[in-house]
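*Asks:* Whatever this is, show me its structure:
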Amino acid sequence: MPPRLLITGSRTWTDRAVIRDALRAWWDSTGRDPEAILVSGKCPKGADKICEEVWAHNGLTLELHPAKWRTPDGKQDMSAGYTRNKAMVDTQPDHIIAFIMDKSGGASHCLRYAKGKGIPFTLYEDSTSTT
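*Replies:* Next up, the predicted model:
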């Protein structure tokens, strides 16, 4: 089974270099497995978007989990992001990298849920790293 990396991050994240370096470091740790998979929530801006662009640029596989913000009857589902986060974590990735600005609620939720499942993680807050 190929290694799987889940990323989560703030919509306001803009530091492309930190993301590029973090993804490269994780990919290097897999022995540069060409089948490595990036699991992402497909937010159209911020960390998700940047991670997806960097990953795709290197010809690697994306597994996208966009939130379903509208119910079948057209109502807005305010918990869709949290539901999506749980679904991504429940795919049992090997590692999670979180890029969190200003204590982003959605990305912080995803990281907390992953930590509760015992998934190893790396956290970048406002461009600084902790593990």
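*Asks:* use CA for all of it now, contacts and neighbours both
*Replies:* Noted.
*Asks:* Would you map the strands across this protein?
*Replies:* 4-9, 37-40, 61-64, 95-100, 121-125, 128-130 (DSSP state E).
*Asks:* need these in TSV with mean neighbour count, can you?
*Replies:* Output for the strands of the chain, formatted as TSV (neighbours: other Cα atoms under 10 Å):
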stretch	mean neighbour count
strand 4-9	26
strand 37-40	22
strand 61-64	16
strand 95-100	24
strand 121-125	18
strand 128-130	11
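*Asks:* so which of the ones you listed gets nearest Arg16?
*Replies:* Among those, strand 95-100 comes nearest to Arg16, with 10.8 Å by Cα to Cα.
*Asks:* another one to check against the first:
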Amino acid sequence: MNHLRVLVTGSRTWQDTDTIHNALLAAWTDAIEADYDGITVIHGGAAGADTIADEWARAHRSDGVQVKKYEADWEGPCTSTCPPGHRKARRGGTEYCPFAGHRRNQQMVDTAPVVLAFQHAGSTGTADCIRRAEKAGALVRRWTA
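*Replies:* Alright, predicted model coming up:
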């Protein structure tokens, strides 16, 4: 199947489902008109915009919509580019890598030529993904709340 990969990035506090649904419907329509079989919705698996996009994609599977989730590996090992001593502590004694979200954002950006960004209250994770997408030359469409 020839699907257009569409990355949805957005704030965990985004609640406007209609805006995301309409943006995804427009992306799907554009893809069909451009002779794609449908779209694959890419997202990071977080609450808010990602969850809304995931639910929309799953509800439209019969229309040629697929979904791919890229979750950040917060507790996993760091990479060679991580500075020594940068891990942060969580309650309960576990540690996490604060750069895991950035690595995940880059992985998603590397796969999608179209990015739909839903930023609420200046979300820094969404801003990071937008910067990466623009640097990669992706088509970025933005909504703010």
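*Asks:* one step back: let's have the strands of structure 1 in CSV, adding distance to His109 of structure 1.
*Replies:* Below are the strands of structure 1 laid out as CSV (distance: least, Cα to Cα, whole Å):
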stretch, distance to His109 of structure 1
strand 4-9, 10
strand 37-40, 14
strand 61-64, 18
strand 95-100, 10
strand 121-125, 13
strand 128-130, 17
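*Asks:* What lies in contact with stretch 16-26 of structure 2?
*Replies:* Under the contact criterion Cα atoms under 8 Å, 6 or more residues apart in numbering, stretch 16-26 of structure 2 has outside partners Ala49, Ile52, Ala53, Trp56, Leu116, Phe118.
*Asks:* Next, find the distance separating Phe99 of structure 1 from Asn58 of structure 1.
*Replies:* Using Cα to Cα, to the nearest Å, one obtains 20 Å as the distance from Phe99 of structure 1 to Asn58 of structure 1.
*Asks:* Gly38 of structure 2 reaches His3, doesn't it?
*Replies:* Yes. Here Gly38 of structure 2 lies in contact with His3, judged by Cα atoms under 8 Å, at a distance of 5.0 Å.
*Asks:* Give me the more crowded residue out of the two.
*Replies:* The neighbour comparison of Gly38 of structure 2 against His3 (other Cα atoms under 10 Å) goes to Gly38, with 24 against 18.
*Asks:* List the residues that contact that one.
*Replies:* Gly38 of structure 2 neighbours (Cα under 8 Å, 6+ apart): Asn2, His3, Leu4, Trp28, Ala31, Ile32, Asp63, Gly64, Val65, Gln66.
*Asks:* Please give me every residue in contact with the counterpart of Ala67 of structure 1 in structure 2.
*Replies:* Residue correspondence to structure 2 (TM-score structural alignment): Ala67 of structure 1 is matched to Ala72. For Ala72 of structure 2, the residues meeting the contact criterion (Cα under 8 Å, 6+ apart) are Gly44, Ala100, Gly101, Arg103, Arg104.
*Asks:* mind listing what the fourth one touches?
*Replies:* Going by Cα under 8 Å, 6+ apart, Arg103 of structure 2 touches Ala72.
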